[in-house]
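[1] how would this look folded up:
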Amino acid sequence: MTKANIQTPVINYNKEGFDKSLLVELYKRLLKPRMIEEKMLLLLRQGKISKWFSGIGQEAIAVGVASALHPDEFILPMHRNLGVFTTRQVPLERLFEQFQGKAGGFTKGRDRSFHFGSIEHHIVGMISHLGPQLAVADGIALASKLAKEGKVTVAFTGEGATSEGDFHEALNVAAVWDLPVIFLIENNGYGLSTPVNEQYRCERLADRGIGYGMEAVQIDGNNILEVYRTISHYAQEIRKNPRPVLIEAMTFRMRGHEEASGTKYVPQALMEEWAQRDPVLNYEAWLLEESILTKEEAEALRKAIKKEIDSAWKKAEAAPYPEPSIEHELADVYAPFSQQVVQPKSSAKSRRRFVDAISDALRQSMERYPNLILMGQDIAEYGGVFKITEGFVEQFGKERVRNTPLCESAIVGAGLGLSIKGYKAMVEMQFGDFVTCAFNQIVNNLAKLHYRWGQNADVVVRMPTGANTQAGPYHSQSTEAWFFHTPGLKIVYPSSPYDAKGLLNAAIEDPNPVMYFEHKYLYRSLAEDIPDDYYTVEIGKARTVQSGNDLTIITYGLCVHWAVEIMQQIEGVTAEILDLRTLLPWDKEAVAAAVRKTGKVLVAHEDCLTGGIGAEIAAWITEHCFEWLDAPVMRVGALDTPVPFVKPLEQQFLPYSRMKEKIEELIAY
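    The predicted structure is shown next:
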């Protein structure tokens, strides 16, 4: 970093509205993150920390924002916002343990630097993908608005991340819903080594807010008083009149993206120019010039802060690293939850189609959980494309049954934000295929949150799925295997109206993220008598559909019905048909028992064969049940092609005919 010797401030400070005590307090708050950074850079060279993302030169933004907000208003910071954590008085000892990966850190050594949150301090940290936290801020702001708390949420982002789709989705949703959120862009000149002229063509990033119908301003991010005044002004307005605001804070990154990358790509003249605008040294020089602070007082403050930092570091350095424990690691993948199966209060039953059972579950869960919010495209007055939420607006109102823009990523992120504030969220994908647009939020945010820093994600994502409806490549895919590989998610996939209702109720009850798959072909082709009352089905338990002795068919979804139908066509042979119902975690005990019973096993699914869930189950059976097998474990699935549209091609694609052939092959083995 270019050293600056600033005797006379070049930043114009306006102290109107600030008393002396606040002016001095802001100086303390600016000084602390700068001094911590200076120590961290020294420790990095000594090999005592492994990586550092420096915010030197940008402290006024983080400190100004955190100082201007109420302590119980959420902030979603990024790499270079150490000042948010110190201003919110996160204990330095624990912060330093986090930086070292110690057991006492916020992530127990599982994640680095500022990739964590602390509900106690109303901070929700970032993930490496930069954009997703903006939508999480939407959800937190939505929860505050629904509860009429009169609170504002602030989400940080960088100028580079404004190119991400998540940025645009989050701003759009916030604008459409009038959410009380401030989006703050730290424009520090470079995205790693890419300068702003290669990042965007608009003159000011603040102008992007205008396109979304929100007020937007550009400020001097190195001027602590301007940052504080601007945030205070908009926060006071937004608390009374909820709406989003975009603020672009102009600053400069005085060190590399992280220390290893250096700054050789930055013109020296630019470094020297911005060094003269150092937010800490300028503010200190101004305080001295205005006789608000003396040199002796400034030096005393430095000594006190250094003592605090050194003491905290000494304690953190002596703290233990986490002891590797498979048991502890697995225990933190999901938020603790012991499901107590709920039985219906009465014996009354009614005939319900598959689609009606899902609607029943949503309605009764909405009645049971006043904090449950439904979100999805066209789900309000229109009732959704499958009419599952028809009539819900009249019963529950538009605040709880929310039409969304075409912003799948932002809506899943908003669901997570709602969860952070203690709400439950159900997000409907209009078709399961569209979940690709929300993939990052699901696999990197929802799924990993509890493992990383102990925050659960109480979100259910409903997924109308499957083929056999001549809907073509983008409305027919089986996508469950994409999520099966992701620790932290739960996956349920019912095949009957009874299970559809009970498992959806259970999924909403569970505080963990649940992917709920519902086969479109079954919506109106399948009906049975099910309880009228609310009830749940245990997640993680398979169901024996029918008993048999000659072979075992392990399957789920539409293939359950195909298995029953095919076995009715084969005389003199009976099959044990096991419906997994829950794909993650799947019922290993039930699978082992079904294998042991017949010794011959077919694993069947509608999804493409290669890389499908059946491969994992077949491999597990071979490894753990080998001594009971009388034949090779066989699999059947769809062709390894996209889903075709026209009926003859779709029927060829689907595994029905090959399923019958495999069953006959297995019987004859």
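[2] all contacts plus neighbour counts: C-alpha atoms, from now on.
    OK.
[3] Count the residues that sit near residue 471.
    17 (other C-alpha atoms under 10 Å).
[4] Next up, the contacts around it.
    Counting by C-alpha atoms under 8 Å, 6 or more residues apart in numbering, residue 471 touches residue 645.
[5] Using the three-state scheme, assign it.
    coil (DSSP: H, G, I helix; E, B strand; the rest coil).
[6] how near is it to residue 518?
    Counting by C-alpha to C-alpha, to the nearest Å, the separation of residue 471 from residue 518 is 15 Å.
[7] where exactly do the strands run in the stretch 301-450 of the chain?
    349-353, 372-376, 401-403, 424-428 (DSSP state E, counting those that start in this stretch).
[8] what's stretch 351-361 in contact with?
    So stretch 351-361 is in contact with 388-389, 496-498, 500-502, 504-505, 522-530, 534, going by C-alpha under 8 Å, 6+ apart.
[9] So for the chain, the centremost residue is which one?
    Among the residues of the chain, the one closest to the centroid is residue 445, at 2.7 Å (C-alpha atoms, centre = their mean).
[10] Leaving out the residues flanking it, which one is nearest to that residue?
    By the measure of C-alpha to C-alpha, 6 or more residues apart in numbering, the closest residue to residue 445 outside its immediate chain neighbours is residue 127, 7.5 Å from it.
[11] Using the three-state scheme, assign the one you found.
    Per three-state DSSP, residue 127 ends up coil.
[12] Name the SS class of the nearest residue to residue 453 once chain neighbours are set aside, please.
    Leaving aside its chain neighbours, residue 453 sits nearest to residue 107 (4.8 Å; criterion: C-alpha to C-alpha, 6+ apart). With three-state DSSP as the basis, residue 107 sits in coil.
[13] run this one through as well so I can compare:
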Amino acid sequence: MTTKTDTKLPFAYDRESLSDDMLLQLYKAMLTPRLIEEKMLILLRQGKISKWFSGIGQEAISVGVTMAMQSEEYILPMHRNLGVFTTREIPLYRLFAQWQGKASGFTKGRDRSFHFGTQEYKIVGMISHLGPQLGVADGIALAHKLREEKAVTAVFTGEGGTSEGDFHEALNVASVWQLPVLFCIENNGYGLSTPTSEQYNCENLADRALGYGMESHIIDGNNILEVYNKVNALAEDVRQNPRPVLLEFKTFRMRGHEEASGTKYVPDDLMETWAQKDPLDNYKKYLVELGVLTEEMHENMASQIKEEINKNLDIAYEEEAIVPDLATELSDVFAPFTYQNTPPSTETEEKRLIDAISDGLKQSMERYDDLVIMGQDVAEYGGVFKITDGFVAAFGKERVRNTPICESAIVEAAMGLSISGKKAVMEMQFADFATSGFNPIVNYLAKSHYRWSQAADVVVRMPCGAGVGAGPFHSQTNEAWFTHTPGLKVVYPAFPYDAKGLLATAIEDPNPVLFFEHKALYRSIRQEVPTNYYTLPIGKAVSLKEGNDVTIITYGAGVHWALETLANHTDISADLIDLRTLQPLDTEAIFASVKKTGKVLLLTEDSGFGSVMSDISAMISEVCFEFLDAPIRRVTSIDTPIPFAGQLEEQYLSRKRLEETLKELIAY
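    As a prediction, this is how the structure comes out:
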């Protein structure tokens, strides 16, 4: 059997042991996305679609990698990987409907092109920020490894995306944890219009693997047989010997970044050189030379594919446009969750806030075998606050995982665990450090269910707050960054009892939860706490005091400041509401109290402008204006970063202004 071609082609093909039938399967798999793309370019010129990101010239990579993967293994493609979707045999009408914003697509018209995922076909699409999917692949691969499944995960990025921090974080995590991930770089010469010479300063991106202790390979991305044979062999080996592998596919983008961009920035001779390396045209010549393919066979194959394209386009065109429904839009922000009340026991123990959180976390680990804890120093060291002390002995290092200092990749890995059916709790060592993982929190976790009905079963623990002299980078109470983002739940307990029960519910809830824990309360607040596993509802405030003069609404440390102030002023009859949850918000409790008392004081440790209390003030003004007997008063910390020195921190905090403001409001 002839295996190699002559030298007339721009590269040598080697079929190795592939059958004629397999050679033709690879050809059809490349021809399908090429013909779809050619049709899309026509529709674009006709104004029937709004945008197109072309993968013409890169089909061999998408097809070769996908054909080498098993159907149950996840692939995380980019916007130039149409061949991944077609090779996984997604019905074409659903792809066309997706691109037209129809309901039978994958995002209900909420996102475009390839920004979607599908569990049915084990594809997890990109977001525009590019980098996060690399860490998500780590999480999916980690889930496979924890379940001892012989599976590999493939994730794509472009050469431009390798400059993002997420790329380096994801490779480092995969290497440290020896995760079975194929990191596929499509080096196509340009990041939009910026050439590789301005993107990085090394000869080959594959060389970067050395710094992470990883294996790497350079593959001709236009040679379908080289792609398929090498990836197939590597995938099989990685299944048996789990480890990450970096693959750099040398290729070229023959169209613009998207069609409106054009290619005027590409020298003509460079374009011509790569045109001669077209993966489809050259592979066709090779198959004809072998006698495996004839022109008649090609025409029949192309005719069938075009017929399938036109038939499925008609189906997509005939589908009615989406009719906006407000209730549906709002209900799809979060994954469905029916709260199950698990009552507290009568047996209690006095617990500090920190102990109650530790107990709740431990009991959740006992309850859910698929729950994984990740964070810096959370294993043997027990975390910087010792909340997970002893957890390694109880649950093992596989489920209680120290992480490198890379918040972004670990948030993403938590998302990957969720995609693969596990639960994750990530300890953000300090809430301030969430800035280093902000992108995947607000753009991936928060939007995942709304975009493609994928739950983000992730809890991010957020030790926060001032009062301990920790300065500007360890003292922020930054909950308002996240209450502003639809799709995130935000919990902020003030007492040990609440913290334990709400943490249990947060872990049960399949939606992403930011769980704020005030550091100054960790060891200063004690309470009798039930010893059993119990839950409390997210989204329900609690009334700590009842009165008629004024409503005080607060949360976190502010609760204890308010209790202390009221204890010193027994003449003030106040409703004191501890919100406990900031998203969703218990507006019913807020409005009922304000309508009763007619005066309201909103207390937060956060700075004033843009705080949670600013929105609550606006809501009260809109709903309860006619019941108010005085202006709404906000008591907030000053609009500066949080200082270190004790006297400066005292001046900063809203606590200093609470008593005076409350007296003024009562006297109004």
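[14] now what about the TM-score between them?
    Once superposed, the chains reach a TM-score of 0.99 (TM-score structural alignment, normalised by the length of structure 2), with 663 aligned residues with a C-alpha RMSD of 1.0 Å.
[15] What lines up with the residue nearest to residue 445 of structure 1 in structure 2?
    Under the alignment (TM-score structural alignment), residue 127 of structure 1 maps onto residue 127 of structure 2.
[16] quick one on the thing from earlier: what about the strands of the stretch 301-450 of structure 1, which gets the closest to residue 603 of structure 1?
    Closest approach to residue 603 of structure 1 among the strands of the stretch 301-450 of structure 1 (C-alpha to C-alpha): strand 349-353, 26.9 Å.
[17] Quick one: average offset of the closest one versus structure 2, please.
    Following superposition, strand 349-353 of structure 1 is found to deviate from structure 2 by 0.4 Å on average (mean C-alpha distance after the TM-score superposition for structure 1).
[18] For that strand, buried residues please.
    Using 16 or more other C-alpha atoms under 10 Å as the test for burial, strand 349-353 of structure 1 gives 352-353.
[19] can you map out the helices along the stretch 251-400 of structure 1?
    With helices called from DSSP state H, counting those that start in this stretch, the stretch 251-400 of structure 1 shows them at 268-275, 279-289, 295-318, 326-331, 354-368, 392-396.
[20] who touches the longest one?
    This means helix 295-318 of structure 1. Contact with helix 295-318 of structure 1 is made by 28, 31-32, 35-36, 92-94, 96-97, 102, 288, as judged by C-alpha under 8 Å, 6+ apart.
[21] filter those to the buried ones?
    Taking 16+ other C-alpha under 10 Å as the criterion, what is buried in the contacts of helix 295-318 of structure 1 is 28, 31-32, 36, 92-94, 96-97, 102, 288.
[22] between the residues you listed, which is nearest residue 568 of structure 1?
    The nearest member of these to residue 568 of structure 1, counting by C-alpha to C-alpha, is residue 102 at 60.1 Å.
[23] which residues does the closest one contact?
    108-109, 316, 319-322.
[24] Repeat that for residue 658 of structure 1.
    Going by C-alpha under 8 Å, 6+ apart, residue 658 of structure 1 touches residue 636.
[25] and it, what pairs with it in structure 2?
    Counting by TM-score structural alignment, residue 658 of structure 1 corresponds to residue 657 in structure 2.
[26] before we move on, what SS does that match have?
    Using three-state DSSP, the structure places residue 657 of structure 2 in helix.
[27] distance of it from residue 524 of structure 2?
    For residue 657 of structure 2 relative to residue 524 of structure 2 (C-alpha to C-alpha), the value is 22 Å.
[28] Going by secondary structure, residue 156 of structure 1 is in what exactly?
    Element membership of residue 156 of structure 1, judged by DSSP states H and E, is strand 153-158.
[29] all strands of the stretch 151-300 of structure 1, in order?
    Counting by DSSP E, counting those that start in this stretch, the strands of the stretch 151-300 of structure 1 are 153-158, 181-187, 190-191, 194-195, 215-220, 245-250.
[30] Among the ones you listed, which comes closest to residue 614 of structure 1?
    Distance to residue 614 of structure 1, taken as C-alpha to C-alpha, is lowest for strand 153-158 among the strands of the stretch 151-300 of structure 1, at 41.4 Å.
[31] quick one: contacts of that closest one?
    With contact meaning C-alpha under 8 Å, 6+ apart, strand 153-158 of structure 1 is reached by 73-78, 130-131, 133-134, 137, 140-141, 180-188, 191.
[32] what's the mean distance for that strand versus structure 2?
    Per aligned residue, strand 153-158 of structure 1 averages 0.3 Å (mean C-alpha distance after the TM-score superposition for structure 1).
[33] Which residue numbers in structure 2 does that strand align to?
    Under TM-score structural alignment, strand 153-158 of structure 1 corresponds to residues 153-158 of structure 2.
[34] just how off-centre is the matching stretch within its chain?
    Distance of stretch 153-158 of structure 2 from its chain centroid, counting by C-alpha atoms, centre = their mean, to the nearest Å, is 16 Å.
[35] Wait, residue 600 of structure 1 touches residue 632, no?
    Yes. Here residue 600 of structure 1 lies in contact with residue 632, judged by C-alpha atoms under 8 Å, at a distance of 7.4 Å.
[36] Quick check on these two: which one has the bigger neighbour count.
    Neighbours were counted for residue 600 of structure 1 and for residue 632 using other C-alpha under 10 Å; residue 600 has more, 26 against 15.
[37] got the contact list for the more buried one?
    Neighbour list for residue 600 of structure 1: 550-552, 629-633, 666-667 [criterion: C-alpha under 8 Å, 6+ apart].
[38] That one pairs with which position in structure 2?
    Under the alignment by TM-score structural alignment, residue 600 of structure 1 pairs with residue 599 in structure 2.
[39] quick one: residue 14 of structure 2 and residue 223 touch, right?
    No. Counting by C-alpha under 8 Å, residue 14 of structure 2 stays clear of residue 223, with 9.6 Å between them.
[40] Between the two, which has more neighbouring residues?
    It is residue 223, of residue 14 of structure 2 and residue 223, that has more neighbours when counted by other C-alpha under 10 Å, with 28 against 17.
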